[in-house]
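Participant: Need coordinates for the following:
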Amino acid sequence: MQNYEWASVDDAPVRELFPGISLRSLWTNGVASAHVLRMDPGSCWEGIDVHDPGPEEVYVVDGVFNDGIRDYPAGSFIHAPAGSSHVPQSEKGCTLFLFYPEG
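Facilitator: Next up is the predicted model:
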């Protein structure tokens, strides 16, 4: 039998990060973590999101995500290396799966 860990997005507690931007934490092992981020239409991250100490992996589940420079439609994968930064926003709204392999 596998020692799988699993979580349902619907059961994960919701934490509002900024107006119109909410996070549901799905899993962590103390270092790496996985989350679902929902951005309402017209929402924008307050300040600059800096990827430290490690990279951020983003999969756009639905809607259109914008990193402050370009749009990424549903189905897009983004690797943001450690030390990179962006200003997350969404004109139309979106749902993102986020993975932080190094915290």
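
Participant: switch to C-alpha atoms for all contacts and neighbour counts from now on
Facilitator: Noted.

Participant: by contact count, what packs against the top strand by length along the chain?
Facilitator: As assigned by DSSP state E, the longest strand anywhere in the chain is strand 56-66. Using 3 or more CA pairs under 8 Å, 6 or more residues apart in numbering; DSSP states H and E, the elements in contact with strand 56-66 are strand 71-73, strand 77-80, strand 89-90, strand 94-100.

Participant: looking at those, which is buried most?
Facilitator: strand 89-90 (a mean of 24; mean count of other CA atoms under 10 Å).

Participant: re the thing from before, ok, which of the helices and strands packed on strand 56-66 comes nearest residue 28?
Facilitator: Taking CA to CA, strand 94-100 is the member of the helices and strands packed on strand 56-66 nearest to residue 28, at 9.2 Å.

Participant: Just want the most central residue of this structure.
Facilitator: Centrality entry for the chain: nearest residue to the mean C-alpha point is residue 98, 3.8 Å, by CA atoms, centre = their mean.

Participant: to compare against the first, here's another:
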Amino acid sequence: MRINADFSKRVVIRPDDYEWVKSPAAGVERMMLDRIGEEVARATTIVRFAPESYFDAHTHGGGEEFFVLEGVFSDETEDYPAGTYVRNPIGTSHTPHTKEGCTILVKLHQFDPSDRVQFHTDTTEAPFKPGHTEGVSVLPLHSAVNEEVRLVRFAPGARVRLHSHKGGEEIFVLDGTLEDEHGTYPAGTWLRSPDMSEHAPFSDGGCLIYMKTGHLPKVTA
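Facilitator: Purely as a prediction, here's the structure:
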């Protein structure tokens, strides 16, 4: 299976574009954003768990990164409420489940083998730092050889100058509306921009975004 597998192309998926498909687990549905592979795949996915649903125990062969968008996601070690960011490196395992239901943004099989840090962060409690642009603040989440992950908050009216993305950029709009010269992106929108692409983002009303940079393959002629 190949979904949005050409990393040289810009991709935008808004909530109106969502198409939910059933997973092998009862009560669990997926909106596949990009995917290379079958059930075991390099994948970026929004996963929606009904109350009392679960996945069987499994090992993360290529690592797992997720952000809890709604509800409470759980496993045998922890409960992760909305706003929690989690990294489970290559070789870790768990049995995920939820009591009340939840929705997560998850990325699978995208870890560098040297990236061995397992942790979770409650982003609703963590402090943001001033960014390089007035009205923009940043919460760094993770730094590895192949990626930088952060939350970025735009105050109403904040604008970022035109810049390029070495190694590409991936954004999920968590709250509010992000804009740039290419379009408008409400909460729930996923954007993937290729290596060395450019834009000048802004937000008239303010927004909060998840951002990952530097992790996409370089575009070749």
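
Participant: How close are the two chains, by TM-score?
Facilitator: After superposition, the two chains reach a TM-score (TM-score structural alignment, normalised by the length of the first structure) of 0.82; 99 aligned residues with a CA RMSD of 2.1 Å.

Participant: Relative to the second structure, which residues correspond to the longest strand of the first structure?
Facilitator: Matched against the second structure by TM-score structural alignment, strand 56-66 of the first structure falls on residues 64-74.

Participant: Which residues does the matching stretch contact?
Facilitator: Stretch 64-74 of the second structure is contacted by residues 79-90, 96-111, 174 when judged by CA atoms under 8 Å, 6 or more residues apart in numbering.

Participant: that older thread, could the helices and strands packed on strand 56-66 of the first structure be laid out in TSV, adding distance to residue 37 of the first structure?
Facilitator: Putting these into TSV (distance: least, CA to CA, whole Å) gives the following:
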stretch	distance to residue 37 of the first structure
strand 71-73	15
strand 77-80	14
strand 89-90	11
strand 94-100	5
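
Participant: my read: residue 48 of the first structure touches residue 85, true?
Facilitator: Yes: between residue 48 of the first structure and residue 85 there is a contact under CA atoms under 8 Å: 6.5 Å.

Participant: that older thread, with the first structure superposed, average distance for the match of strand 56-66 of the first structure?
Facilitator: Following the fit onto the first structure, the mean deviation recorded for stretch 64-74 of the second structure is 0.3 Å by mean CA distance after the TM-score superposition for the first structure.

Participant: re earlier: and the helices and strands packed on strand 56-66 of the first structure: which comes nearest residue 14 of the first structure?
Facilitator: The nearest among those, by CA to CA, is strand 94-100 at 13.5 Å.

Participant: could you say what helices and strands the closest one packs with?
Facilitator: Short answer (3+ CA pairs under 8 Å, 6+ apart): strand 94-100 of the first structure packs on strand 33-39, strand 56-66.
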